[in-house]
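K.L.:
next come a sequence and a model predicted from it.
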Amino acid sequence: MNPLENELDYPWGDALPEPGRAQDVAAGVRWIRMRLPFALDHINLWLLRDRIDGREGWTVVDCGIDKAELRASWETVFEQALDGLPVLRVLVTHMHPDHVGLAHWLCARWQAPLWMSMTDYTLARMWSGTAVPDSSVEGSGPAGGAAARHFARHGLIDPQAQDMIRARHAYYTGLVPDMPARFHRLMDGQDVAIGGHAWRVIVGYGHAPEHVSLWCPDLDVLISGDMVLPRISTNVSVFDLEPEADPLRLYLDSLSAYDALPEDTLVLPSHGRPFRGLHRRIAQQREHHADRLAEVLAACDQPRSAHDLLPVLFHRKLDMHQLSFAMGEAIAHLHALYFQGTLQRILGEDGVYRFQKV
């Protein structure tokens, strides 16, 4: 266990919802948990009791990836956790596959509308659909031909790794094969009426293009998505679609949006357990990234590529899925220092970017 977890309060301890069942965490708010086939092996999803146009039912927050096992888990939830009521609305925090993958299926299954931010909806539509066999397609995120070239510019030139990244060109479409054709737009500061309560939209940047969290003052509950997690650090990466991005600065700046929330807010994260101690956790995240940036800066006394810095930032063996995100995160830390003027960037004759202290 991360020792920093001891600074947080977990109201339900180690108790987790049973598969296919829901656990009440606040009035009209239920927690369900589904398995994922990754190192991060689960996602938390939320059911909010709702009433729309005179109909009683539920708003679903986040969906899971589109795999048969998760569809089956949802069917069990429909049978056992909805009190015989329908899904009235599907609300997605952001466009990553574990959050949006089954949105098209849930919306079609219940004839329910999708609610999402414009940027994340648009990117999810762009990356989803029929898999394209041409691995040179741009805008591939962590996998595909464009991703391989992007990571090669930052030092990942191992032929086997390059081949494996190119071969995963259908990674996103395999988990998000389709998207609803229409949606309702969520915007920062908007109040969404759910179950007789106003849920305030808090938009954050860096982890996803336009990530939505939901804060309900009446219930003192924050559905934080991936912006605030209790145990792990939120992934913040530079991918090929926006190669000059500075997402770590955007992410850290976004955390200030939670400053006005009470410290005893019940935080419902997408991964890990519900907890209290929001401001302590945000302080931990700021300290964590300050430490990582200091380590990166110290390592760049000589020219270093993002690939050179993987052992500095990650002290474990990385599989191919983790390697792509680790490369993206290493670039993000380098870019944060580069754009603030602490590092200079050098393009070598081999076509690789390296960074060195100014």
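P.N.:
That came through, no problem.
K.L.:
can we go C-alpha only for contacts and neighbour counts from here?
P.N.:
Fine.
K.L.:
what about the longest strand in the chain?
P.N.:
Looking across the chain with DSSP state E, the single longest strand is strand 42-52.
K.L.:
which is the next helix or strand following it?
P.N.:
On the C-terminal side of strand 42-52, the closest following helix or strand by DSSP states H and E is strand 55-61.
K.L.:
what's the angle from that next one to strand 42-52?
P.N.:
Angle between the axes of strand 55-61 and strand 42-52 is 150 degrees (criterion: axes from the mean of the first three to the mean of the last three Cα atoms, to 10 degrees).
K.L.:
what residues does strand 55-61 touch?
P.N.:
Residues outside strand 55-61 that contact it (Cα atoms under 8 Å, 6 or more residues apart in numbering) are 45-51, 82, 85-93, 194.
K.L.:
hold the first one in mind and look at this next one:
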Amino acid sequence: MNAVIAADYSTPAAGEVAQIAPGLLWLRMPLPFELDHINLYLIEDDDGWVVVDCGLFSSATIEVWSGVIERHLGDKPVKQVVVTHAHVDHIGAAGWLCDRFDVPLCMTAREYDLVQEFLAELMEPSGDSQVARVEFFHRLGMNSKQITSLMAIYGGFADLFSALPKEIKRLEDGDYLSIGAHRWQVILSEGHSIAHASLYSRSLGILISGDQVLPRISSNVSVGPHDPDGNPLRSWLCSLNRLKTLPADTLVLPAHNFPFIGIRKRLDELIEGHEQDLKKIEQICSEPMHIMQQVERLYDRKLSIFDLLLASGECLAHVHYLMQKGCISRSLDNAGRYCYQIITADQDRR
């Protein structure tokens, strides 16, 4: 049961805005995915506006942004672009906005470095990186058709990014951004991405949460080809627990769904959801199972190829969490796939 309370704001239509507080605007950008929108925010400063997250780089995004700029910013320009993290729906149009207004891009250095490496590899793919990505998907248990489809998806990502600035203004955990009459604290989180930055204003009682806390869906926590042995779930759970120090009545402005109140209860729900998934995987792995076999048992619906990418990466994140706790072992089968099995008390004694 979801315990959050939706805040009393009308969802803005494309190209329109809703005022959350004086000098704080919410706009919604369309996405061409099953999750069909992203929430973006504008914070008014004395001499301009600060943008928080940007949308994809696409004709639809540029059209919406152009309408918002013309109708809702008055005589003040955009003076700074802040990106919570480097996923394409958040950063895709950032370079375009920075170039249009000749303003800096603010984000964490680790996110910036990661996306620059990712884009460089997409623009000039190396044989080694391609082989590593194919091997990663094969070891999950994917077939050749699935792997070919996923490689094509990766190849198309580059078109959704505008060229990023060569330098950034770095955001660090605990930094403060003074914007207008309020100070916004940078809160760094890991797991969904490598160094996600949320913004918290104590004076307003508002958290701009990006993808870190969402009211209806759980952010994807995946192991991917860039860090095939990573344990992002451990980092994610630590980050969720850290946010419990925020006041219970904090107004959360998320990147998807709707603004809400009830952050502590929502954090508990998210943690509980992962704990339940860990128990399911332990049950599934009573006998050796590769990741695709686990995904088939965890999801009772047909998954699109993109959903399969997210589901397999998240399943692997849970498996790695259990492996590093010493609960699951890994072996390589005759087909070159990693198989995972729960370590029983008898095995542990051996």
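P.N.:
The structure has been received and is ready for your questions. Predicted, not measured: the structure shown is a model, and the values here were computed from it.
K.L.:
which elements pack onto the longest strand of the first structure?
P.N.:
Contact here means 3 or more Cα pairs under 8 Å, 6 or more residues apart in numbering; DSSP states H and E; on that basis strand 42-52 of the first structure packs against strand 29-35, strand 55-61, strand 87-91, strand 191-194.
K.L.:
how about a cut-off of 7 Å?
P.N.:
strand 29-35, strand 55-61 (3 or more Cα pairs under 7 Å, 6 or more residues apart in numbering; DSSP states H and E).
K.L.:
now the first one on the second structure. Mean distance?
P.N.:
Strand 29-35 of the first structure: mean distance to aligned residues in the second structure after superposition is 0.5 Å, counting by mean Cα distance after the TM-score superposition for the first structure.
K.L.:
what's that strand aligned against in the second structure?
P.N.:
Mapped onto the second structure using TM-score structural alignment, strand 29-35 of the first structure covers residues 24-30.
K.L.:
one more: stretch 264-280 of the first structure?
P.N.:
So stretch 264-280 of the first structure sits over residues 249-265 in the second structure, by TM-score structural alignment.
K.L.:
how much space between the residue nearest the centre of the first structure and His333 of the first structure?
P.N.:
The centre of the first structure sits closest to Asp226, judged by Cα atoms, centre = their mean, with a distance of 4.6 Å. Distance, Asp226 of the first structure to His333 of the first structure, using Cα to Cα, to the nearest Å: 19 Å.
K.L.:
that older thread, my guess is the residue nearest to the centre of the first structure meets Ser270, correct?
P.N.:
Yes. Contact criterion Cα atoms under 7 Å: Asp226 of the first structure and Ser270 qualify, at 5.7 Å.
K.L.:
how far is the longest helix seen in the second structure from where the chain is centred?
P.N.:
Counting by DSSP state H, the longest helix found in the second structure is helix 263-284. In terms of Cα atoms, centre = their mean, to the nearest Å, the centre of helix 263-284 of the second structure is set 18 Å apart from its chain centre.
K.L.:
mean shift between that helix and the first structure?
P.N.:
Mean deviation for helix 263-284 of the second structure: 0.4 Å (mean Cα distance after the TM-score superposition for the first structure).
K.L.:
now that helix: buried residues?
P.N.:
For helix 263-284 of the second structure, a neighbour-count test (16 or more other Cα atoms under 10 Å) marks Ile263, Arg264, Arg266, Leu267, Glu269, Leu270, Ile271, His274, Leu278, Ile281, Glu282, Ile284 as buried.
K.L.:
run through who's touching it.
P.N.:
Applying Cα atoms under 7 Å, 6 or more residues apart in numbering, the contact partners of helix 263-284 of the second structure are Ala3, Val4, Pro215, Ser218, Leu237, Leu240, Lys244, Ala248, Thr250, Gln294, His318, Ile342.
K.L.:
what is the equivalent residue in the first structure for the third one?
P.N.:
Which is Pro215 of the second structure. Pro215 of the second structure maps onto Pro230 in the first structure, with residues paired by TM-score structural alignment.
K.L.:
with adjacent residues omitted, what lies nearest to that match?
P.N.:
Nearest non-adjacent residue to Pro230 of the first structure, counting by Cα to Cα, 6 or more residues apart in numbering: Gly272, 6.2 Å away.
K.L.:
now do Met118 of the first structure
P.N.:
The nearest residue in space to Met118 of the first structure (Cα to Cα, 6+ apart) is Arg185, at 5.8 Å.
K.L.:
alright, that wraps it up for me.
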